[in-house]
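Engineer: Need a 3D model of the sequence below.
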Amino acid sequence: MSGSKKNQEVTVAEEPTKSQIRRWRKYLADEIAEGQIYRDLADRSTGPERDILLGLADAEDRHAQHWRDLLGDDANVRTRPSMHRALLRFLARMFGSVFVLALMQRAESNTPYKHDSEVPAKIAADEAIHEEVVRGLAARGRETMAGNFRAAVFGANDGLVSNLALVMGIGATGVAPSVVLFTGIAGLLAGALSMGAGEYVSVRSQRELLEASHPTQVTLRTAKYLDIEQNELELVYRARGMTPEDASHRALERLGYLSCDCNPSFSARPDGSQGPEEELTQEAFESVGNPWKVAFSSFLFFASGAIIPVLPFLFGATGLAALMWALGLVSVALLITGGIVGLLSGASPLKRALRQLAIGLGAAGVTYLLGMFFNV
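Structural biologist: Prediction:
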């Protein structure tokens, strides 16, 4: 009887507590949701990325099965996943973009498994590896879109902050609403034109620098007329970064005395790459961008942000109410742009949003106080 009682006590001790059951159900629901998120993302992907996402989904299914085995019959009770994962699943199903991957990266990094000693070490390790896998996938997306999109966000943010500060500073002086309105429009045009002109000059200067620095085809056109005894062609290749031996070899090749392309270091380019030099020039120019397109984009991005603090005055608001409306609209926009920048940077969207908001409101507050102080 004592032995039977002892066995009964062991059985009772091994039964999960109510808090464990609740926690394990939550884990199960989140694992199921994450697996579905990866599958939804895979449906919108192709090639290796699709295979990687499906591999992550299979891993989440294995984790979910672990919690099913622990829960037994209790696993049949339906439990909702966390609001965060439910939102991610909706976004993945609707959009399937780099933003979902960036959010999934943060979700994997903030897994509760790190602080739960009851979670098997292999599952906790899997989740840590998942974070790195998703980080790699998100990095691919950031590389393809971050340049133009980041320029758009930063341009809009510049317009938001600078024109809000201008409107707040002028509005604090107590001038007529029409003066604030036209000042805001002037600030929008001045800032957008300045941004566009600055980007045009910058990109145009980079293209001119490439044109001036890139090797020409003169060595091909003049090689047959050169004096091999006074071989200045070697100086060309040495100036491009070759060693004296490699420069001599390449010069003899150009002069027609050698016909060996076995060593890429003998290329006419310092980096050893092959192919027509015109193609390399075009690739370099494309990476820099078209100055007119960049200038026009910068103008539009800045203007799209700078128009927001002017909107209340355009719709007839006046005085302090108009300034508060401008402040509120810009605050929402700053939170959005800051969160987007945080996502693209792989950082916390909330922290970046609040930082962006603090910077924008700080600039507006300083100019408002200066406007009240000078009152002119």
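
Engineer: can we go C-alpha only for contacts and neighbour counts from here?
Structural biologist: Noted.

Engineer: Which parts of the stretch 1-150 of the chain are strands?
Structural biologist: Ranges of strands within the stretch 1-150 of the chain: none, based on DSSP state E, counting those that start in this stretch.

Engineer: which parts of stretch 51-67 are buried?
Structural biologist: Buried residues in stretch 51-67, counted by 16 or more other C-alpha atoms under 10 Å: 52-67.

Engineer: go on, stretch 120-133?
Structural biologist: Those buried within stretch 120-133 under the rule 16+ other C-alpha under 10 Å are 123-124, 127-128, 130-131, 133.

Engineer: Just give me how far it sits from the chain centre.
Structural biologist: 24 Å (C-alpha atoms, centre = their mean, to the nearest Å).

Engineer: repeat for stretch 42-49
Structural biologist: 20 Å.

Engineer: How about stretch 9-16?
Structural biologist: The answer for stretch 9-16 is 50 Å, by C-alpha atoms, centre = their mean.

Engineer: quick one: contacts of that stretch?
Structural biologist: Contacts to stretch 9-16, defined as C-alpha atoms under 8 Å, 6 or more residues apart in numbering, come from no residue at all.

Engineer: ok, now stretch 61-74?
Structural biologist: Against stretch 61-74 from outside (C-alpha under 8 Å, 6+ apart): 21, 24-25, 27-29, 31-32, 35, 75, 123.

Engineer: let's see 6 Å
Structural biologist: Applying C-alpha atoms under 6 Å, 6 or more residues apart in numbering, the contact partners of stretch 61-74 are 28, 31, 75.

Engineer: Here is the second sequence; please produce its structure so I can put it next to the first one:
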Amino acid sequence: MTSTTTPTPADLRRWRRYLADELAEAGVYRDLARRKEGEEREILLALSDAEGRHAAHWQALLGDRAGRLPRPGFRFRVLALLARRFGSVFVLALAQRAEVRSTYEADVDATAQMAADERIHAEVVRALATRGRNRLAGSFRAAVFGANDGLVSNVALIMGVAAAGTDRGVVLLTGLAGLLAGALSMGAGEFISVRSQRELLAASTPSPDAIEALPDLDVDANELALVYRARGMTPEEAQRHADEVMADIVILGTASRRFHADTDPDVDPHEAVGTAWGAASSSFCFFGMGAVIPVVPYMFGLGGATALVVALVAVGVALMTTGAFVGLISGGPPVRRALRQLAIGYGAAAVTYGLGALFGTTVA
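Structural biologist: A predicted model of the protein is given here:
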């Protein structure tokens, strides 16, 4: 494709930037594909080919005016670095954000097909990232929740006790007790929660005994329709589906695939929940890691306002780090997530500090 009008210097700069970004994005998907196999590898290579077609569009517009291309945008450089080194769900989440932020729809030199491609690419990457998120969802949720709870609860506890004018040794002991008690509580709570959820899922999964009984059902009565009505189908849909299952039994001798037709055979709900021991250990360890941060200044002999300031700064950095990480892996804005975590943590600390100061004044 060639431009029908003489492009301005601004046009050429924009086209060169698009070309550099598309080439970089195609490289990201190729690097990710090298760490995958099977269907995921094929999908990533197809995305790379699509970005290559977009790059060819800008190359055709530029013709012999391409010259030296600029460096790809910052997010594409970060993606390329992470894809070569990690190739994980973290990278796919970042790639999802990059696709969503495409500006082709507002660019007159980009085709409608290219703009549509980017929208679809965002959904493809979202689906790939979801597979990875499901694999780590249980332990990841417990780890993030544990770390954040450890940071917020223990800094709030320490702030409240210190504001009441308590001695440094007592504050340190209180912080260590809060760390141990909170970690044990979080670990036990996660274990019970996940174990109960897995038991509920197991109770809701179609029984293999029911599948084995299908060949012996009365074809005329076909009570199998009641199963599908109980799963939410209308009487007509249930009867039609039951007839199809029974026909499979007669013709093929099997019906397990149609019997589970209202569920996705490739999705394991237990995988998204995680294991009870995995969630418990993640929650226990990460709560402890978070809760120890506000205690560290007191462990090194600091006290008074100095210890509180150091603890608040350290906790603030940790809160923003966890918030940004959650934002990145979930495809959300990392800065906004980081600031949200910081506001919540500091808000809780401010409330307990105020109560502690009030209590200390009252006692005095």
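
Engineer: hang on, the earlier thing: TSV for the buried residues of stretch 120-133 of structure 1, including distance to D43 of structure 1?
Structural biologist: Formatted as TSV, these follow (distance: C-alpha to C-alpha, whole Å):
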residue	distance to D43 of structure 1
I123	25
A124	27
E127	22
A128	24
H130	19
E131	20
V133	18
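
Engineer: circling back to that earlier point, only whichever of the contacts of stretch 61-74 of structure 1 are buried, select them in PyMOL.
Structural biologist: Selection of buried members from the contacts of stretch 61-74 of structure 1 for PyMOL, criterion 16+ other C-alpha under 10 Å:
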select buried, resi 28+31+75
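
Engineer: what separates the equivalent of P334 of structure 2 over in structure 1 from R135 of structure 1, distance-wise?
Structural biologist: Counting by TM-score structural alignment, P334 of structure 2 lines up with P349 in structure 1. Plainly put, P349 of structure 1 is 15 Å away from R135 of structure 1 if you go by C-alpha to C-alpha, to the nearest Å.

Engineer: Can you tell me the element V366 of structure 1 falls in?
Structural biologist: helix 349-374 (DSSP states H and E).

Engineer: Now that helix on structure 2. Mean distance?
Structural biologist: Once fitted to structure 2, helix 349-374 of structure 1 is off its aligned match by 1.3 Å on average (mean C-alpha distance after the TM-score superposition for structure 1).

Engineer: Can you show me the helices along the stretch 151-300 of structure 1?
Structural biologist: 177-213, 218-222, 233-239, 244-255, 277-288, 291-306 (DSSP state H, counting those that start in this stretch).

Engineer: what's the third one packed up against?
Structural biologist: Contact here means 3 or more C-alpha pairs under 6 Å, 6 or more residues apart in numbering; DSSP states H and E; on that basis helix 233-239 of structure 1 packs against helix 244-255.

Engineer: Any buried residues in the helix it packs on, and which?
Structural biologist: 246-255.

Engineer: With stretch 280-291 of structure 1 instead?
Structural biologist: Quick answer for stretch 280-291 of structure 1 (16+ other C-alpha under 10 Å): 281, 284-285, 288-289, 291.

Engineer: between the residues you listed, which is nearest I336 of structure 1?
Structural biologist: Within the buried residues of stretch 280-291 of structure 1, the smallest distance to I336 of structure 1 is 27.0 Å, found for G289 (C-alpha to C-alpha).

Engineer: Skip the chain neighbours and tell me the closest residue to that closest one.
Structural biologist: For G289 of structure 1, the nearest residue in space outside its immediate sequence neighbours is V203; the separation is 6.9 Å by C-alpha to C-alpha, 6 or more residues apart in numbering.

Engineer: how many neighbours does G47 of structure 1 have?
Structural biologist: For G47 of structure 1, the neighbour count with other C-alpha atoms under 10 Å is 8.

Engineer: which residue in structure 2 lines up with it?
Structural biologist: Alignment note (TM-score structural alignment): G47 of structure 1 maps to G38 of structure 2.

Engineer: Next, find the distance separating its match from L45 of structure 2.
Structural biologist: On the measure of C-alpha to C-alpha, G38 of structure 2 and L45 of structure 2 end up 11 Å apart.

Engineer: Same check on A343 of structure 2?
Structural biologist: 41 Å.

Engineer: Same question for S102 of structure 2.
Structural biologist: Taking C-alpha to C-alpha, one finds S102 of structure 2 at 20 Å from L45 of structure 2.

Engineer: And for P70 of structure 2?
Structural biologist: 25 Å.

Engineer: just T362 of structure 2 next, same as before
Structural biologist: 68 Å.

Engineer: sorry, back to before: hmm, the residue nearest to G289 of structure 1 is touching K293, no?
Structural biologist: No - at 10.0 Å, V203 of structure 1 does not count as touching K293 under the criterion of C-alpha atoms under 6 Å.

Engineer: Contacts only, for the residue nearest to R238 of structure 1 when sequence neighbours are not counted.
Structural biologist: Computed as C-alpha to C-alpha, 6+ apart, the closest residue to R238 of structure 1 that is not its neighbour in sequence is A247, at 5.7 Å. If you count contacts by C-alpha under 6 Å, 6+ apart, A247 of structure 1 has them with 234, 237-238.

Engineer: A102 of structure 1 too?
Structural biologist: 138, 343.

Engineer: what lines up against it once you look at structure 2?
Structural biologist: Under TM-score structural alignment, A102 of structure 1 pairs with A93 in structure 2.

Engineer: What is the aligned counterpart of L62 of structure 2 in structure 1?
Structural biologist: Using TM-score structural alignment, the partner of L62 of structure 2 in structure 1 is L71.
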